[in-house]
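Visitor: Okay, sequence plus prediction incoming.
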Amino acid sequence: MNSKTFSTKLIKLRRERNFTQQQVAHLLSISQSTYCSWEMGSCFPNMRHVPSIANTFAVTIQELFDEKGENLSQLK
């Protein structure tokens, strides 16, 4: 999965739930600028954030990635 695909998915999930970037960042205990960088595709989240992201958006970890089952190895 490339950063653009992941960032697009984050934006879609956030908007579907009517969250602001600030609200998501608060729920994940990260700065808004960090979350914004994920949505902009300038970086991937650290692996330790992946379960929290899935929980925040009420999706599985697999659903955070495309239907091809992309490898999680691109995450830091």
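Guide: Yep, that arrived.

Visitor: CA atoms for contacts and neighbours, from now on please.
Guide: OK.

Visitor: Without its sequence neighbours, what residue ends up closest to the residue most central in space within the chain?
Guide: Centroid-nearest residue in the chain: residue 10, 4.6 Å away (criterion: C-alpha atoms, centre = their mean). Spatial nearest neighbour of residue 10, chain neighbours left out: residue 39 (6.2 Å); criterion: C-alpha to C-alpha, 6 or more residues apart in numbering.

Visitor: Just the element for residue 35, please.
Guide: Using DSSP states H and E, residue 35 sits within helix 32-40.

Visitor: cool, and residue 59?
Guide: Following DSSP H and E, one finds residue 59 outside all helices and strands.

Visitor: just to revisit the earlier point, so which other helices or strands are in contact with the helix holding residue 35?
Guide: Helix 32-40 sits against helix 3-16, helix 21-28, with contacts defined as 3 or more C-alpha pairs under 8 Å, 6 or more residues apart in numbering; DSSP states H and E.

Visitor: put this beside the first:
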Amino acid sequence: MTFGTKLQKLRNEKRMSQKEISGILEVSQTIYGKWESDRFYPTYKNLKKIAAFYMIDVELLTEDQINLSLEKSTDSFKNMSVSKSSETILKLLKKIEKAVSLIREQTEIVQKEKDD
């Protein structure tokens, strides 16, 4: 449930209008409406006022919003495609890794010959 949906549900449970609630919270009805429609998000100061009015913790108001933000971030990360330059860099790193491996092998052979 989004913050706006939760806010609207709480307001409806109190059987109050946006105008009444916005007056109590000392914000315009337009702003309050934008909170309920998830177009704007209140400041922490206003979140504290809202939580106090409804007698709930700020965390309960924002909990789903935080989870939703984390899910969106994770989804965005999963959907990122590897760019051409990233592919080129990965190919070069693999070549370097092979070269370093060959050098190590040669060094070990030379070292063994010296030891013998």
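Guide: Received it, and whenever you're ready, just let me know what you need. Bear in mind the structure is a predicted one, so any value in this text is a computation, not a measurement.

Visitor: Could I get the TM-score for this pair?
Guide: Overlay of the two chains. TM-score (TM-score structural alignment, normalised by the length of structure 1): 0.78; 67 aligned residues with a C-alpha RMSD of 2.0 Å.

Visitor: Reformat the helices and strands packed on helix 32-40 of structure 1 as a markdown table; add distance to residue 51 of structure 1.
Guide: Shown next, in a markdown table, are these (distance: least, C-alpha to C-alpha, whole Å):
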| stretch | distance to residue 51 of structure 1 |
| --- | --- |
| helix 3-16 | 14 |
| helix 21-28 | 10 |
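
Visitor: Tell me which of those lies nearest to residue 61 of structure 1.
Guide: helix 3-16 (12.0 Å; C-alpha to C-alpha).

Visitor: quick revisit: show residues contacting the helix holding residue 35 of structure 1.
Guide: Outside helix 32-40 of structure 1, the residues that touch it by C-alpha atoms under 8 Å, 6 or more residues apart in numbering are 3-4, 6-8, 10-11, 21-22, 24-26, 43-45.

Visitor: From these, list the buried ones, please.
Guide: Buried members of those, counted by 16 or more other C-alpha atoms under 10 Å: 3, 4, 6, 7, 10, 11, 21, 24, 25, 43, 44, 45.

Visitor: thinking again about what came up before, tell me which of the helices and strands packed on helix 32-40 of structure 1 lies nearest to residue 64 of structure 1.
Guide: Of all the helices and strands packed on helix 32-40 of structure 1, helix 3-16 sits nearest to residue 64 of structure 1, with 7.0 Å by C-alpha to C-alpha.

Visitor: which secondary structure elements does that closest one contact?
Guide: Counting contacts by 3+ C-alpha pairs under 8 Å, 6+ apart, helix 3-16 of structure 1 packs against helix 32-40.

Visitor: any idea what sits nearest residue 11 of structure 1, other than its immediate chain neighbours?
Guide: residue 39 (6.2 Å).
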